[in-house]
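J.: Dropping a prediction and its sequence here:
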Amino acid sequence: MDAIWGAETGAVEWVQGWGSWLEPIMLAITALGSKTLLIAVLPLVFWSVHASLGARLTVVLLGSATVNGVLKSAGHGARPYWYDPGVRPLSTESSFGIPSGHAQTAVTLWGYLAAAAARPRVWAAALVLIALICLSRIYLGVHFFTDILGGLAVGALMLWLVVRYEHRAVAWWRSRPLLVQAALAVGLSAVGPLLVALVQATVWSGWTVPEAWTGPVPSDPDADALADAASLSGALLGVLVGFTLLDRRGWYSADGSLITRAARYITGITGVVLIFVVVKLAFPASADAAAEYTTFLGATLWASFGAPELFIRMRMADRERDGSEEPATAAPPA
């Protein structure tokens, strides 16, 4: 890849040369595909907008992120500013570069919403957002063009698979006994970290930073990759178990007045923050992977099951009413 990255470095520097006035704009645009934004927005959709859409979108994005983490670890690709100090790091990343997680997430997220809306104007807006997010990653110096193309390709494949097979997969899942669902949830959630650990122990065993990478490379990107995989594993297990249990108890409706919806979100997100704080205090800094797994398992189990059940008990929400919301695990219409 050195020859390709060497040729692309000049193009990245050219994009960065468009002007420093673009930096705050690009930082704002890139946030539309960031992990922090998704942590804040996905519960908002699930608790306060439309429970079925929020649940499906959460599972889709966690699955996509897991695939992206495995592929990044398998590729061990440099970031532009890792490779060449001439590229300005207007944002910093500790994970490997290819495929671009932001590009993949943008296609999966905005493409899924556009497919759900099924309107040409929504598709046009989604394509513009995807293009801007991709451009922001290049401008900020955190991705090569090849990283972006890889992310777009994987994201498009994931989106196609979800749109084509989602209803069948959900109907099949819902028809399984609870113990089988629990076993499947554990198995699916473990795939990501197991594959990342396997790749690190075989393909990249003994890997060190190549001499050609003359920029500021993070001290241990492999450890960060494993910690990210652990967090995704915990999150995926939490939502699969939580949504399954919630569905078996009659699901949950996000209907209600604006004040009620806002109260649900404030209550729920407070619980998420408390879980993050408690786990941070309980785990030493050296236990990164364990802390990440525990944090995201607890937070997503709360968000997908604990908080909705609390809302129902506090009369801030009802079970699904009059079919107004299709459960996330409902079978497609005949």
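T.: Great, that's in hand.
J.: Only C-alpha atoms from now on, for both contacts and neighbour counts.
T.: Will do.
J.: And the helices in the stretch 201-334 of the chain?
T.: 221-248, 258-282, 288-301, 307-313 (DSSP state H, counting those that start in this stretch).
J.: now those as JSON lines including mean neighbour count and distance to P80?
T.: Formatted as JSON lines, the helices of the stretch 201-334 of the chain follow (neighbours: other CA atoms under 10 Å; distance: least, CA to CA, whole Å):
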{"stretch": "helix 221-248", "mean neighbour count": "23", "distance to P80": "15"}
{"stretch": "helix 258-282", "mean neighbour count": "16", "distance to P80": "32"}
{"stretch": "helix 288-301", "mean neighbour count": "22", "distance to P80": "26"}
{"stretch": "helix 307-313", "mean neighbour count": "19", "distance to P80": "42"}
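J.: okay if I get the ones you listed as CSV plus distance to L44?
T.: What follows is the helices of the stretch 201-334 of the chain, written out as CSV (distance: least, CA to CA, whole Å):
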stretch, distance to L44
helix 221-248, 15
helix 258-282, 6
helix 288-301, 13
helix 307-313, 12
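J.: quick one: contacts of stretch 12-22?
T.: 80, 86-88, 138-141, 144 (CA atoms under 8 Å, 6 or more residues apart in numbering).
J.: now do 7 Å
T.: 87, 138-139, 141, 144 (CA atoms under 7 Å, 6 or more residues apart in numbering).
J.: So which of those residues wins on neighbours?
T.: Counting by other CA atoms under 10 Å, Y139 has the largest number of neighbours within these, with 30 neighbours.
J.: tally of neighbours for the nearest residue to that residue once chain neighbours are set aside?
T.: Using CA to CA, 6 or more residues apart in numbering and skipping residues adjacent in sequence, the residue nearest Y139 is Q16, 5.0 Å away. Summarising burial for Q16: neighbours were counted as other CA under 10 Å, giving 20.
J.: Included below, for side-by-side comparison, is a second structure:
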Amino acid sequence: MIYEPVMRAGADFMMAFQGVSPALEWPMRVLTFFGEESFYMIVITLIFWCFDQRFAVRLLGLLVLSSFLTDICKLALHSPRAYWWDASVQALVSESSYGPPSGHSSNGIALWGYAGYYLKRTTGRSWVLPLCIVIGLSIGISRMYLGVHFPHDVILGWLLGGSALLGMIFLGEGFLSWYTHLTGRARVVVAMLVVFFVIGVGVALKLVLADIADDPIWVENALADQPGERIDPRSLKNFANLAGVAFALAMGGSLYQKHARFLSQGSGLQLLGRYLLGIVGVFAIRAGLSYLFGSGDDPVALALRFVRYFLIVFWALYLAPLLFLRLKLARSPTPV
């Protein structure tokens, strides 16, 4: 566990921060939303369908990498969130996973940082990069105000997200070039190995923690602050999600390149039609399969969760573009 005096100092800072003004709550909630799964679904699909497929695919790949590293570290550190550890810290939102590192902070600095880097290179607007970095950092700061992360959680998240960002900038293109030159069969094998690796790491970490008990006061404090919201910090749900997304990114991306490539340009009505049709499909799959499959952490539930996230991304990358072409909402770059 993180050294307790550090947590004490962090909790005191958070309570002072929360005491600055209640008017900060909604701006902080908005900033936190900029690091949520739903926000990334809305924005990355918009970029892919209407603006720049290359950019969107890299953002999605970076999201998988940053989230995977974060989930590994959460289980490895198995440390509490601020409001679990100190009942005096008020949580304005509830979370069920371990605390450090902050996933919002790591994903925020990774994705917003990459967005700034990419847009600066492609548009030449130098102000975009610092703006995006400020937004990425602000997402982490919002998590302290909302009571769910100590300052050290946020700092660790920034460092982890920054590492993922640098990895994408300096190594990402080389990896993508290597992967795209593989045969179709080799791509499937690599994708399956990634799935087994992601799930295997999660299972291995959970087994390592099997004989290590969490402090029962964490559950008591969490329930006292957020009644009805039980914590489940050792769940493998996120690992199943990421495995499904990674497999769909590999398979859907390959099929898109072969059969569903389209030009991002189009009339205003075409762009609107693409986005509305596509995003309705994304959230219909997400909500519909969540209702049908239910929730849980047993092997069957995790397998169904893998299927749900696979289908969300497979729809976005392959099935929706096929539909756009059929409905004349997009044009193929080459005559069909």
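T.: The structure has been received and is ready for your questions. Source: prediction; values computed, not measured.
J.: Out of the helices of the stretch 201-334 of the first structure, which is closest to A74 of the first structure?
T.: Among the helices of the stretch 201-334 of the first structure, the nearest to A74 of the first structure by CA to CA is helix 221-248 (10.4 Å).
J.: separation between G253 of the second structure and G294 of the second structure?
T.: Plainly put, G253 of the second structure is 28 Å away from G294 of the second structure if you go by CA to CA, to the nearest Å.
J.: Please name the nearest non-neighbouring residue to T30 of the first structure.
T.: The spatially closest residue to T30 of the first structure, leaving aside those adjacent along the chain, is I133, at 5.3 Å (CA to CA, 6+ apart).
J.: Check the mean deviation of stretch 52-61 of the first structure from the second structure.
T.: Mean deviation of stretch 52-61 of the first structure relative to the second structure after superposition (mean CA distance after the TM-score superposition for the first structure): 1.4 Å.
J.: and that stretch, which stretch of the second structure?
T.: Aligned using TM-score structural alignment, stretch 52-61 of the first structure spans residues 54-63 in the second structure.
J.: contacting residues around the matching stretch?
T.: Against stretch 54-63 of the second structure from outside (CA under 7 Å, 6+ apart): 44, 47-48, 107, 111, 168.
J.: any idea which of those residues is closest to A316 of the second structure?
T.: So of the contacts of stretch 54-63 of the second structure, ranked by how close each gets to A316 of the second structure (CA to CA), first place is F48, at 8.4 Å.
J.: element containing the closest one, please.
T.: If you go by DSSP states H and E, F48 of the second structure is part of helix 37-50.
J.: Next: A156 of the first structure.
T.: helix 145-174.
J.: I'd like the distance from that helix to the chain centre, please.
T.: 13 Å (CA atoms, centre = their mean, to the nearest Å).
J.: now do stretch 286-299 of the second structure
T.: 18 Å.
J.: Same check on stretch 16-32 of the second structure?
T.: Using CA atoms, centre = their mean, the offset of stretch 16-32 of the second structure from its chain centre is 23 Å.
J.: Distance of the residue nearest to Y139 of the first structure relative to A201 of the first structure?
T.: Distance, Q16 of the first structure to A201 of the first structure, by CA to CA: 37 Å.
J.: again, but for F145 of the first structure
T.: For F145 of the first structure, the distance to A201 of the first structure (CA to CA) stands at 29 Å.
J.: the more surrounded of those two?
T.: When neighbours are counted by other CA under 10 Å, F145 of the first structure and A201 differ, and F145 comes out ahead with 22 against 12.
J.: Please say which position in the second structure the more buried one maps to.
T.: In the second structure, F145 of the first structure lands on P151 (TM-score structural alignment).
J.: In this structure that match contacts A9, no?
T.: No. At 9.1 Å, P151 of the second structure and A9 do not qualify as touching, with contact defined as CA atoms under 7 Å.
J.: which stretches of the stretch 51-200 of the second structure form helices?
T.: Ranges of helices within the stretch 51-200 of the second structure are 53-77, 82-85, 103-123, 128-145, 151-167, 173-180, 184-208, based on DSSP H, counting those that start in this stretch.
J.: Tell me which of those sits most buried.
T.: helix 82-85 (a mean of 27; mean count of other CA atoms under 10 Å).
J.: What range does that helix cover in the first structure?
T.: Using TM-score structural alignment, helix 82-85 of the second structure pairs with 80-83 in the first structure.
J.: can you check stretch 127-137 of the second structure too?
T.: Counting by TM-score structural alignment, stretch 127-137 of the second structure corresponds to residues 121-131.
J.: Return the mean post-superposition distance for that stretch against the second structure.
T.: Looks like 1.5 Å for stretch 121-131 of the first structure (mean CA distance after the TM-score superposition for the first structure).
J.: hmm, who's touching that stretch?
T.: Residues outside stretch 121-131 of the first structure that contact it (CA under 7 Å, 6+ apart) are 103, 106-107, 110-111, 114.
J.: with these in mind, which one is nearest to A235 of the first structure?
T.: Taking CA to CA as the measure, A235 of the first structure sits nearest to A106 out of those, at 19.4 Å.
J.: From F46 of the first structure, how far out is the closest one?
T.: Distance from A106 of the first structure to F46 of the first structure, by CA to CA: 19 Å.
J.: now do S175 of the first structure
T.: Separation of S175 of the first structure from F46 of the first structure (CA to CA) stands at 23 Å.
J.: what about these two, which has more around it?
T.: Using other CA under 10 Å, the more surrounded residue of S175 of the first structure and F46 is F46, with 24 against 13.
J.: Could you pull up the residues touching the residue nearest to T30 of the first structure?
T.: 29-30, 103.
J.: before we move on, what about P216 of the second structure?
T.: So P216 of the second structure contacts nothing (CA under 7 Å, 6+ apart).
J.: that older thread, and the contacts of stretch 121-131 of the first structure, which two are furthest apart?
T.: Farthest-apart pair in the contacts of stretch 121-131 of the first structure is A103 and A114; separation 15.9 Å (CA to CA).
J.: Tell me the counterpart of M314 of the first structure in the second structure.
T.: Applying TM-score structural alignment, one finds that M314 of the first structure aligns to L327 in the second structure.
J.: Apologies, that question was intended for A31 of the first structure.
T.: Aligned against the second structure by TM-score structural alignment, A31 of the first structure finds its counterpart in F33.
J.: Quick check, its match in contact with Y40.
T.: No. Counting by CA under 7 Å, F33 of the second structure sits too far from Y40 to count as a contact (9.3 Å).
J.: quick revisit: could you say which one of the helices of the stretch 201-334 of the first structure comes nearest to R321 of the first structure?
T.: helix 307-313 (12.4 Å).
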